[in-house]
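1. have a look at this fold, sequence not included:
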C-alpha cells in the first residue's frame, strides 16, 4: 500500500495517510500534549524521541490528513518479537484523533491502516493499551474487535 495514495472515506471525512517527517514534529507535539495533558513535555527531549522513532525501521508513525492538508490523527507503534505470539507483534502505543475529527471514522481508519501495515510486515497480532480513565477509548477498541487481555503496569525509573 502506498502511504500517500492510501485514501479512505471516513463518514464524510476523507483522509490520506502520510509517514511522519521531521517537518511534522510541531503537529506531533500538539497531538502528544493534547492526549497526555497531565504530563509536561520538554520540546527538545520529545523531538529527540520523535527523531529516533522516524529513523527506526521497527517503529512507525503516520498521520491521517484531511483533503485540505490539516492533521486529523496520528498513530505510533513498534514491531517486536514476543514469546506470547512466538513471533512478530505490533504494539500500537499512540492513537490520537483531533477532537473536532472524532466520531467521523478517523480512529477506525488509523487502526485499519496500522493493522494493514502490521499484517504486511508479518505480525501475528497487534496489542495496545489505554489509560484507565479513558472509558470512551476502551469502548471504541472493544467495538473495533480488541479484547481486554491483561492489566498494564508501569514503574518510573
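-> All right, it came through fine. Just so it is clear, the structure is predicted and the values come from calculations on it, not from any experiment.
2. please count neighbours and contacts with C-alpha atoms only from this point.
-> OK.
3. skipping adjacent residues, who's closest to residue 47 in space?
-> Excluding the flanking residues, the one nearest residue 47 by Cα to Cα, 6 or more residues apart in numbering is residue 25, at 7.0 Å.
4. could you look up the SS state of that neighbour?
-> With DSSP: H, G, I helix; E, B strand; the rest coil as the basis, the three-state label of residue 25 is helix.
5. for residue 142, same thing?
-> Applying three-state DSSP: residue 142 is helix.
6. okay, the spatially closest residue to it that is not a sequence neighbour and residue 135: tell me how far apart.
-> Nearest non-adjacent residue to residue 142, counting by Cα to Cα, 6+ apart: residue 148, 7.8 Å away. Residue 148 sits 12 Å away from residue 135, going by Cα to Cα, to the nearest Å.
7. putting a second one here so we can go through both:
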C-alpha cells in the first residue's frame, strides 16, 4: 500500500529485524510506552520479533515516509469457536510519529489492516486501547470501531 500524505509518500511493509530500534523508539514515544519499555537489554525484543516474524498468524508492519520508518502496528489472526468458528483479526501497538499525526497516516494503516483481515476471511477486527487515551478512542470511533466490550488484563 502506498499513498500520498501531506509530508510525502507513505507506504506499508512487513517489518524486518533492522527496523527494531525504530519500532521500539515509536513504542516508547508516549507516556505509557516510556514506562513499560526498557531498551537496556534488547534480547527480549529480538526474541519477540523472531516469534512474530516466524508465525504466519502474526504480521509486524512498519509505515515509511519517503524511506524512513514513521509508524508501526501488529496484526494477528486469532481462530476461535465463537462466531461460527470464525477467524478474527487483532490490531496491536499502533504508533505514528508525532510529526505525522493528523495527516491520515493512522487511518491508512487501520484501513489496510481491515482490508487484510477481510482478505483472510475474518469476521471481526478488534483492538484494545488504554482507557487514558481519549484521542485514540475518538480516532477509532471515527473509523467505525465500537467500544462494545470491557477489556480486562492481569499483569504477570
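-> Yep, that arrived. For clarity, every value in this text was computed on a predicted model and none was experimentally measured.
8. TM-score of the superposed pair?
-> Scored by TM-score structural alignment, normalised by the length of the second structure, the superposition of the two chains gives a TM-score of 0.90; 151 aligned residues with a Cα RMSD of 1.4 Å.
9. quick revisit: what does the residue nearest to residue 47 of the first structure align to in the second structure?
-> Aligned by TM-score structural alignment, residue 25 of the first structure pairs with residue 20 of the second structure.
10. centre of the chain to the longest strand along the second structure, how far?
-> Of all segments of type strand in the second structure, defined using DSSP state E, the longest is strand 68-79. Its chain's average C-alpha position is 4 Å from that of strand 68-79 of the second structure, according to Cα atoms, centre = their mean, to the nearest Å.
11. equivalent range in the first structure for that strand?
-> Taking TM-score structural alignment, strand 68-79 of the second structure hits residues 70-81 over in the first structure.
12. what's the single longest helix in the second structure?
-> helix 105-119 (DSSP state H).
13. same for it, what does it pack against?
-> Applying 3 or more Cα pairs under 8 Å, 6 or more residues apart in numbering; DSSP states H and E, one finds that helix 105-119 of the second structure contacts strand 87-96, strand 124-127.
14. could you redo these as TSV and give each row mean neighbour count?
-> As requested, these are exported to TSV (neighbours: other Cα atoms under 10 Å):
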stretch	mean neighbour count
strand 87-96	21
strand 124-127	16
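15. which element is residue 84 of the second structure on?
-> Here residue 84 of the second structure, judged by DSSP states H and E, is contained in helix 82-85.
16. who does that helix touch, helix- and strand-wise?
-> Judged by 3+ Cα pairs under 8 Å, 6+ apart, helix 82-85 of the second structure is in contact with no other helix or strand.
17. nearest residue to the middle of the first structure?
-> Among the residues of the first structure, residue 75 comes closest to the average C-alpha position under Cα atoms, centre = their mean, at 2.0 Å.
18. fine, thanks again, bye for now.
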